[in-house]
Each structure stands twice: as structure tokens, then as C-alpha cells.
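# need a 3D model of the sequence below.
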Amino acid sequence: MITVEYCRMMARYNAWQNRGLMEAMKSLKTAELTKDRKAFFGSIFGTANHLLWADRLWMSRFDGRLAPKGGIADSTTLHDNLQLYLGDRMRTDAQITRWAAGLKQIGLYGPLTWYSGAAGRQMSEPKAVCITHFFNHQTHHRGQIHAMLTAAGHNPGDTDLVFMPDDA
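Just a heads-up that it's a prediction; the model follows:
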């Protein structure tokens, strides 16, 4: 279904895209960053926090690190300070990149089993499906953030995978 090369490319894409969003977010005043824009997770910052929370949650399932506290309802308030968020986002992106770099093809096979707070039960799905979901979830919510930033008059940059720089 997927390959380690796909995972490495998507980890690079994730970090590249997040750098662009972070640069745009740094140009916003707190009121603009936290303004309710009627998106699923409310604001630009709420959506960015949710995405970071979910990335950390999935990485805890993939590499055994500690999961973030709280559930989906708490995810939008993971950080209340942009600088703390930015540092955590960069560390998490580096973790994702290191995980993908060390991934072996065999690591994409077999089931991944975890307790889902969202579903309220134990879940088990093929690892490849979970990893594909992980990268798809990132792209989905970054698209929401990109749209909110664009509507707020900011240019977060290109999002086309085919235009990702080689050094990203």
C-alpha cells in the first residue's frame, strides 16, 4: 500500500508546510490568530493546536513516546502561547522526520492496536492505513489553516507537493 519512501517524502512535506504556516502565523497579532473563524476547530491557532496534538498522539502510537494529555475537545488549547507552540511544532516535526528516516518496510505491515478516546474503545487497523491517515490528517487541517490565513490576508506559500524544494 505505502512505502518507506512515501513516509519519508510526506514527513519532509509536513515539515516544509508547517514552516510556511508558522511564518505566516508569526505575522499575526494574538487577536487575529485566536479569532473564531467558524472553522471546525474555531481559529487558526485552535486548528494548529489540534493538528500538533493529533500529530503527537499518532506518533505516540507509532514510536511509543508519551501521548499528549487530554482528548480532542482539549486539543485546541494544547498551547496558549505562540512561542511555546512554535517550539513544540518544530520538535514534533523533527521527531516525525527521524521516525520516517528510521522506518523499515516491515514496520508498515501488521496491525496497530490502541485505545481510541474518540471512539471510546480499543481499535486495531493495519499500520499502513494508520500511517496514511496520519499524513492525510495533517494535509487536511493544514488546508484549513491555509484557507483561514489566506482569508485573513496572509500568504502562507505554495502547498503543491510537486513544488517541494529538494532541501525541504
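
# drop to CA atoms for contacts and neighbour counts, all remaining ones
Noted.

# how close does Val4 sit to Leu21?
Distance, Val4 to Leu21, by Cα to Cα, to the nearest Å: 26 Å.

# neighbour count: the two, which is higher?
It is Leu21, of Val4 and Leu21, that has more neighbours when counted by other Cα atoms under 10 Å, with 21 against 17.

# my guess is that one meets His154, correct?
No: Leu21 is beyond contact range of His154, at 9.8 Å (criterion: Cα atoms under 8 Å).

# neighbours around Thr159, how many?
Going by other Cα under 10 Å, the residues that sit close to Thr159 add up to 16.

# same deal with Leu82?
Residues within reach of Leu82, counting by other Cα under 10 Å, total 16.

# and it, what does it touch?
The contact partners of Leu82, by Cα atoms under 8 Å, 6 or more residues apart in numbering, come to Lys26.

# ok, now with 10 Å
22, 25-26, 30, 33, 45, 49, 88 (Cα atoms under 10 Å, 6 or more residues apart in numbering).

# how much space is there between it and Leu33?
Distance from Leu82 to Leu33, by Cα to Cα: 9 Å.

# overlap in contacts, these two.
25-26, 45.

# neighbours of the nearest residue to Pro126 once chain neighbours are set aside, just the number please.
Spatially, and ignoring its direct neighbours in sequence, Pro126 is nearest to Pro111 (4.3 Å; Cα to Cα, 6 or more residues apart in numbering). Look at Pro111: counted by other Cα under 10 Å, it has 14 neighbours.

# compare with the first, here's sequence two:
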Amino acid sequence: MIDAGFAVEMARYNRWQNSQLDGFLEALPAEELSRDRGAFFGSILRTLSHLCWGDHIWLSRFDGGSPPPVGAGESVTYVTDLGGWRALRQTLDARILVWAEGLSDAALAGDLTWHSGAAGREVTKPLGLLTVHFFNHQTHHRGQVHAMLTATGSKAPVSDLFLMPA
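Below you'll find the model as predicted:
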């Protein structure tokens, strides 16, 4: 399905996107970050919080490291302000890159088994598929944040992969 190089490239892309996003978020007043905009998770900050939570839970499954200290029901309040988001995001992005750089094609061809709180049972799926899902989930929610940013009158990050610095 995918190879280890894809995972590293997507980890780099994720970090690049989040670092760009930070500047646009910093320019917004705090009330704009927390304003309910009718999106799935309501606000920019709640969407970013959920995305950090999602990355953290998947990473704990992928690398065996610590999971988030809160459950899925609290994913939208996992981070409560821009400074908290920034610190956690940088930590997660570094952890994602280390995990991706340690992946092998053989590992991606294998399965991952974990207990899914959402499904309420043990689940086994191909690691390659889960890796694609992981990066797709990031892109999906950053797209929502992009739309909410532009709704504030802000510009938003360039997201074209081919423009990512080498």
C-alpha cells in the first residue's frame, strides 16, 4: 500500500503545515480561536485540540509510548489555549517524525492490534492502512481549520505538498 518513505514525507508535511498554521493562529484574538463556527467540533481551538488528541492516541498505539491522559470524550478540551496547543503540537510532531523514521516497509506490511474504545473491542488492521488514516485524519481536520481561518478574514497556510521546503 505505502512504503516507509511515504510515512516520513507525511510526517515532514504534518510538521510543516502545523508550523505555518501557528503564525496565522497567533495573529488571531483569543476569542476568534474559541468562537463556535458551526464546524464539527465548533471552534478552531476545539478542532486543533481534537487533532492533537487523535495524533496522541494513534502514536501511543504505533510507538507504544504514552497515550493522552484524557479519553475521546474530552478530546476537544485536551488543549485549552494557543500556548498549550503549540507546546503539545511541537512535542507530537517531533514524536511523529521519530516514529516515521523508524518504520520499515516490512512493519507497514504487517498488522496492528489494539483495543478500540470507539469500537469497544480489540481491532486488528494493516499498519499501512492505519498510517494512511493517521495522516489523512490530520489533513482532514487541518482543512476544517483552514476554512474557519478564512472565515475570520485571515489568510491560511499554503498546503500544496509540492511547495514544501526540502
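
# tell me how they score on TM after superposing.
The TM-score (TM-score structural alignment, normalised by the length of structure 2) is 0.96; 166 aligned residues with a Cα RMSD of 1.0 Å.

# any residues in contact with both of Leu21 and His154 of structure 1?
His146.

# thinking again about what came up before, emit the ChimeraX select command for whichever of the shared contacts of Leu82 and Leu33 of structure 1 are buried.
Restricted to buried positions by 16 or more other Cα atoms under 10 Å, the ChimeraX selection for the shared contacts of Leu82 and Leu33 of structure 1 reads:
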select :25,45
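
# and the residue lying closest to Met148 of structure 1 once chain neighbours are set aside, how many residues sit next to it?
Once flanking residues are discounted, Met148 of structure 1 sits nearest to Ile44: 6.5 Å by Cα to Cα, 6+ apart. Number of residues near Ile44 of structure 1 (other Cα under 10 Å) recorded here: 28.

# what separates Ile44 of structure 1 from Thr150 of structure 1, distance-wise?
Using Cα to Cα, one gets 11 Å for the distance from Ile44 of structure 1 to Thr150 of structure 1.

# overlap in contacts of the two?
Contact criterion Cα under 10 Å, 6+ apart; residues shared by Ile44 of structure 1 and Thr150: Gln144.

# in the biggest helix by length in structure 2, what's buried?
When structure 2 is parsed with DSSP state H, its longest helix is helix 127-151. Neighbour counts over helix 127-151 of structure 2 (16+ other Cα under 10 Å) mark 127-131, 134-135, 138-139, 141-142, 144-149 as buried.

# that older thread, contact partners for the residue nearest to Pro126 of structure 1?
Contacts for Pro111 of structure 1 (Cα under 10 Å, 6+ apart) come out as 123-130.

# as TSV, the residues you listed with distance to Asp74 of structure 1 would be great.
Shown next, in TSV, are these (distance: Cα to Cα, whole Å):
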residue	distance to Asp74 of structure 1
Met123	21
Ser124	24
Glu125	25
Pro126	27
Lys127	26
Ala128	27
Val129	25
Cys130	22
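
# which single one of those residues is nearest to Ser75 of structure 1?
For the contacts of Pro111 of structure 1, the residue nearest Ser75 of structure 1 by Cα to Cα is Cys130; the value is 19.5 Å.

# for structure 1, which segments count as strands?
Using DSSP state E, the strands of structure 1 run over residues 111-116, 121-126.

# relative to structure 2, what is the average displacement of the first one?
Taken over the aligned residues, the distance from strand 111-116 of structure 1 to structure 2 averages 1.0 Å (mean Cα distance after the TM-score superposition for structure 1).

# check which residues of that strand are buried.
Leu112.

# tell me, what residue is most central in structure 2?
Gln138 (4.0 Å; Cα atoms, centre = their mean).

# what's the neighbour count on the closest residue to it other than its chain neighbours?
Residue nearest to Gln138 of structure 2 in three dimensions, not counting chain neighbours: Leu51, with 6.5 Å by Cα to Cα, 6+ apart. Number of residues near Leu51 of structure 2 (other Cα under 10 Å) recorded here: 22.

# my read: Leu51 of structure 2 touches Arg142, true?
Yes: at 8.2 Å, Leu51 of structure 2 counts as touching Arg142 under the criterion of Cα atoms under 10 Å.

# if we can go back for a sec, residue in structure 1 paired with the residue nearest to the centre of structure 2?
In structure 1, Gln138 of structure 2 lines up with Gln138, judged by TM-score structural alignment.
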